[in-house]
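In: okay, predicted coordinates and the sequence, questions at the end:
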Amino acid sequence: MPSRITDASVEAMLTREKALFLQRNPKSGTLADQSSKHWLRGVPMHWMVDWGTPFPLFIAKASGVDLTDADGNSYVDFCLGDTGAMFGHSPRALAETLRRASEDGFTTMLPSPDAPVVGELLAERFGLPFWQVTATASDANRSVLRWCRAITGRKKILIFNGCYHGAVDETFVSLANGRQIADPALIGEPRDLNELTKVVEFNDIAALEAALSPSDVACVLAEPVMTNIGMVLPDDGFLAALRAITRRTGTILVMDETHCMSSGPGGYSGASGLEPDAIVLGKPIAGGVPAAVYGFSDEIAQRIRAYLATRTPGHSGIGTTLSGSKLQLALMRTMLETYFTREAFAPLIELAKRLEKGIADVIIKYGAPWHVVRVGARVEFMCSPDRPRNGGEAARIIHQPVDMAIHHYLLNRGVVITPFHNMMLVCPATTKAHVESLIQGLDHCLAELV
């Protein structure tokens, strides 16, 4: 029989853990008060308050998987900057490159000798021959959407309900009771985004076919696994159907691998043989220093060249001054050569399997109505017995009070997982002991909750 976790037990844990957080972190509290005088919401970037704690932790040092806050408390980090530090904080090879590159200039608005090497490495890893650099994955997604619209002459894009592709306006459209609506949380958008975007549920082949059949969609922008609303895996055959339908309807298929890079050195697309027309990758490509890339197939690149030959000179709306800098290319070269390899990924995936099994054992031990899922070195548990098949189902599961209670409990005991949902990453600095500390923390938390 499943164990019952009552609202009362969750509320009692959350109340107690918030009080403990205040007791453990007086210096962070003082820093939060000081920061509120000049920073919006008291933080340099307003998401930093989304951890749900009474005030943010102020981190003094991060190395490998070790965090130290302003009060001297130590933590094992499984969040890793929500994938930005997927290979650990300040990995040695990257830190050495950063020190060396810092003496040779940061940005010149001209290519460096690393450019041809990085281009070749990207082509080898991801199977697409032509690439560009941006500062963030949001920038990369915006650029790709512009290119796709330009070469197809189509205005609309298609996304999946519950997706997340950074701060790209057209992707903030969702389904509510079967009706397509612009996300009411989007700040300051003056347009009706429904005119630009179609949205269907992930794993719904019939809905995808119907949406693309008019041949008015420039591209499908998708993650191969939905990762920002819990983790929603593709059904058997769904990605193959997605690839076949996009080809049949002349729709460009763009895979956002920013989170799914946990799958291996070529992302989930490489591991599954998906063959997208374009790939976007941000966050970990330069080890957490702002950089992202997007790549195209040879066919798409030829269409872009043909389009550019007809284009009126002037501002393109694509590219920013600091994109493709010497520093970005130097760091990307190190990341691709050192960490985006099968040899580097193999032990991470094995350790993530150990974490997945350990969490599953805890769930079974207490009869909790939860499940756990893994994609390469990325693990997530959701407080529901059944795996969601789409964003609509996932949205009804995540962000429950029990999630918040678990996060607070683990945080107060020196274990950090992603605040927005229950995601954990394994990196080269993660050890079996670190994994066991998380598993034991979750075990003790569940013992109290049930």
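Out: Cool, the structure landed.
In: contacts, neighbours, all on C-alpha from now
Out: OK.
In: all helices of the stretch 251-400 of the chain, in order?
Out: 267-272, 298-310, 326-338, 342-366, 391-395 (DSSP state H, counting those that start in this stretch).
In: go through the longest one and flag the buried ones.
Out: If I follow you right, that is helix 342-366. The neighbour-count check on helix 342-366 (16 or more other Cα atoms under 10 Å) flags 344-345, 348-349, 351-360, 362-363, 366 as buried.
In: so how far is it from its chain's centroid?
Out: 19 Å (Cα atoms, centre = their mean, to the nearest Å).
In: and that helix, what does it pack onto?
Out: strand 371-375, strand 378-382, helix 432-449 (3 or more Cα pairs under 8 Å, 6 or more residues apart in numbering; DSSP states H and E).
In: from Glu223, how far off is the most centrally placed residue in the chain?
Out: Centroid-nearest residue in the chain: His259, 3.5 Å away (criterion: Cα atoms, centre = their mean). Relative to Glu223, His259 is positioned 8 Å away (Cα to Cα, to the nearest Å).
In: dropping in the other structure now:
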Amino acid sequence: MDDSIAGIARARIDTVKARESARFSAAHPQSRALAAEAERHFPDGVPLHWMTDWGTPFPLFVAEARGARLTDVDGHSYRDFCLGDTGAMFGHSPDPILRVLADQGGHGLTYMLPTADVPVIGRLLAERFGLPQWQVAATATDANRFALRWARAITGRPRVLVFNGCYHGTVDETFVRLADGRPVHRPGLLGQAVDLTANTAVVEFNDLPALEAALAARDIACVITEPALTNIGMVLPEPGFLDGVQRACRATGTLLLIDETHTISTGPGGWTRAADLEPDFLVVGKAIAGGVPCAVWGFTEAVAAAMKHARAAAGPGHSGMGTTLSANAMALRALRANLERVMTSAAYDHMLAMSARLADGIRTVIAARGLPWHVSSVGARAEFVCAPVPPRNGTEAAAAMHGDLEAAIHLFLMNRGFLIAPFHNMTLTCPATTADDVERLVACVGAACDDLLAGA
């Protein structure tokens, strides 16, 4: 029996993981104390259960962060390549966002009324992403949920289609996976009262014939997808796949929603502008307002006209879209500042160069040690995967994820001052990331590999 995972002995993974967990515990007494105190009122000591997903014996409590650096309550400094799991993609507290927070704080935070920033934001979004009409939500989950509801209202069709392994926040309809070729609820889903597979079709990414077959019945209102899957490892589209998705949608009267919340790392206009995609809806959240909670969703003039018709036909009442804090004054100010002064071409040039340098460095580390791993990239987002070849769909990507091995690597890096995404081996570079940050992370990944290979 092969007693190894991705070229690393299982026993050695266990040894490194246990040792690094003990090292973390010894080095973080303040975090341990805060976690114990917080557990009186917060399960596992955290206000959001995702905060326990780092593989540490107790949560790491943060004191402050700025640029590409983060400091914990025990005084340890980290070079941050996680960046709030994309929420701080452009660095922690960029100066233009800080100025907005200070200024707007004295003028009211939320009115449920528009401000003078709105027409400027509309122009900036249209110029950047190519869609003429926009709405603002509090999160990408909300934006995706609202767009899907509109798609059903416009088309009169009940169903949506997702790709296996997708991630679109916590939108119910997207929590469907394939298991042995059958649609099932996503593993771990809690409290689900209705069968999501009744109104959600799911096919593999990069399988155009399967998509075309699923759309043939013309009961799908909307296909929702990222340009590349990013939350189950990384799955890049094969040449022609996204164009094929667009053609299949148009041929069957199905609307297309592109979720750029993660793939905005590609460039100033995301993958959509870089690849000249023409979706009916486009969603961007997380980092769009520089870390202030905010999301935007855009749509075509044809969709806007259809929305107006659908709303008139429905009559007065609650549309089911919107939240009271959506498009609040603070979020609008931060959104405008981020679009104008943070998400610049110069910022992206630096981010992309740093990420390419990081990806090349880790490829060299992997090759030098003969590990059956690879590196994939989406702009400023790079990921090293403990599998020999890039996956072409969600099933292959899931098989390439090795929780214990990844946890051992993450703990090793964290204990030496580096943060990467806790869910898999994803890294992000921001405008504040330096070449020295990159080189030091590459060296630390090399040291982690050497430690895991010790005694092999």
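Out: Okay, I see it. The model shown is predicted, which means the values in this text are computed figures rather than measured ones.
In: what does Ala447 of the first structure align to in the second structure?
Out: Matched by TM-score structural alignment, Ala447 of the first structure corresponds to Asp450 in the second structure.
In: ah, wrong one, I meant Gly288 of the first structure
Out: Checking TM-score structural alignment: Gly288 of the first structure goes with Gly291.
In: kindly report the same for Leu336 of the first structure.
Out: Per TM-score structural alignment, Leu336 of the first structure is aligned with Leu339.
In: please, which helix or strand holds the nearest residue to its match once chain neighbours are set aside?
Out: Ranked by Cα to Cα, 6 or more residues apart in numbering and with sequence neighbours excluded, the top spatial neighbour of Leu339 of the second structure is Leu124, at 7.0 Å. Using DSSP states H and E, Leu124 of the second structure maps to helix 117-129.
In: so how far is that helix off the chain centroid?
Out: Distance, stretch centre to chain centre, for helix 117-129 of the second structure: 23 Å (Cα atoms, centre = their mean).
In: what packs against it?
Out: strand 133-137, helix 270-274, helix 329-337.
In: wait, which of those is closest to Ala312 of the second structure?
Out: Closest to Ala312 of the second structure of those, according to Cα to Cα: strand 133-137, at 18.4 Å.
In: so where is the closest one in the first structure?
Out: Aligning strand 133-137 of the second structure against the first structure (TM-score structural alignment) gives residues 130-134.
In: do the same with stretch 420-431 of the second structure
Out: Under TM-score structural alignment, the match for stretch 420-431 of the second structure is residues 417-428.
In: go on, stretch 201-210 of the second structure?
Out: Counting by TM-score structural alignment, stretch 201-210 of the second structure corresponds to residues 198-207.
In: what residues of the matching stretch count as buried?
Out: Buried, per 16+ other Cα under 10 Å, within stretch 198-207 of the first structure: Lys198, Val199, Val200, Glu201, Phe202, Asn203, Asp204, Ile205.
In: OK, contacts around Asn338 of the second structure?
Out: Residues near Asn338 of the second structure by Cα atoms under 8 Å, 6 or more residues apart in numbering: Pro96, Ile97, Ile288, Ala289, Gly290.
In: kindly report the same for Arg354 of the first structure.
Out: Val435.
In: what does it correspond to in the second structure?
Out: So, by TM-score structural alignment, Arg354 of the first structure is matched to Arg357.
In: how much space separates that match from Arg311 of the second structure?
Out: 50 Å.
In: same check on Ile362 of the second structure?
Out: The spacing between Ile362 of the second structure and Arg311 of the second structure, counted by Cα to Cα, is 52 Å.
In: quick revisit: from the chain's centre, how far out does the match of stretch 201-210 of the second structure sit?
Out: 21 Å.
In: rewinding a little: I'd like the buried residues of stretch 198-207 of the first structure as a markdown table, with distance to Ile439 of the first structure and secondary structure appended.
Out: Shown next, in a markdown table, are those (distance: Cα to Cα, whole Å; DSSP: H, G, I helix; E, B strand; the rest coil):
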| residue | distance to Ile439 of the first structure | secondary structure |
| --- | --- | --- |
| Lys198 | 41 | strand |
| Val199 | 37 | strand |
| Val200 | 36 | strand |
| Glu201 | 33 | coil |
| Phe202 | 31 | coil |
| Asn203 | 31 | coil |
| Asp204 | 35 | coil |
| Ile205 | 37 | helix |
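In: now for these: which two are most distant?
Out: Farthest apart among these by Cα to Cα are Lys198 and Asn203. That separation is 15.2 Å.
In: isn't the residue nearest to the centre of the first structure right next to Ile229, touching?
Out: No: using Cα atoms under 8 Å, His259 of the first structure is not in contact with Ile229; the gap is 12.0 Å.
In: ok, now how distant is the residue nearest to Gly446 of the second structure when sequence neighbours are not counted from Trp373 of the second structure?
Out: Using Cα to Cα, 6+ apart and skipping the chain neighbours, the partner closest in space to Gly446 of the second structure is Val365 (5.6 Å). To Trp373 of the second structure, Val365 of the second structure is 10 Å away according to Cα to Cα.
In: same check on Ala26 of the second structure?
Out: According to Cα to Cα, Ala26 of the second structure and Trp373 of the second structure sit 32 Å apart.
In: my guess is Leu98 of the first structure contacts Leu331. True?
Out: Yes: with contact defined as Cα under 8 Å, Leu98 of the first structure counts as touching Leu331 (6.9 Å).
In: so between the two, which is more surrounded?
Out: Using other Cα atoms under 10 Å as the criterion, Leu98 of the first structure and Leu331 rank with Leu331 on top: 26 against 18.
In: so what corresponds to Leu110 of the first structure in the second structure?
Out: Using TM-score structural alignment, Leu110 of the first structure sits opposite Leu113 in the second structure.
In: try Arg41 of the first structure
Out: Arg41 of the first structure maps onto Asp44 in the second structure, by TM-score structural alignment.
In: who's in contact with that match?
Out: Contacts for Asp44 of the second structure (Cα under 8 Å, 6+ apart) come out as Ala35, Ala38, Thr52.
In: surely the first one forms part of a helix?
Out: Yes: applying DSSP: H, G, I helix; E, B strand; the rest coil, one finds Ala35 of the second structure inside a helix.
In: what does it correspond to in the first structure?
Out: So Ala35 of the second structure corresponds to Ala32, using TM-score structural alignment.
In: before we move on, what about Pro237 of the second structure?
Out: Match for Pro237 of the second structure (TM-score structural alignment): Pro234.
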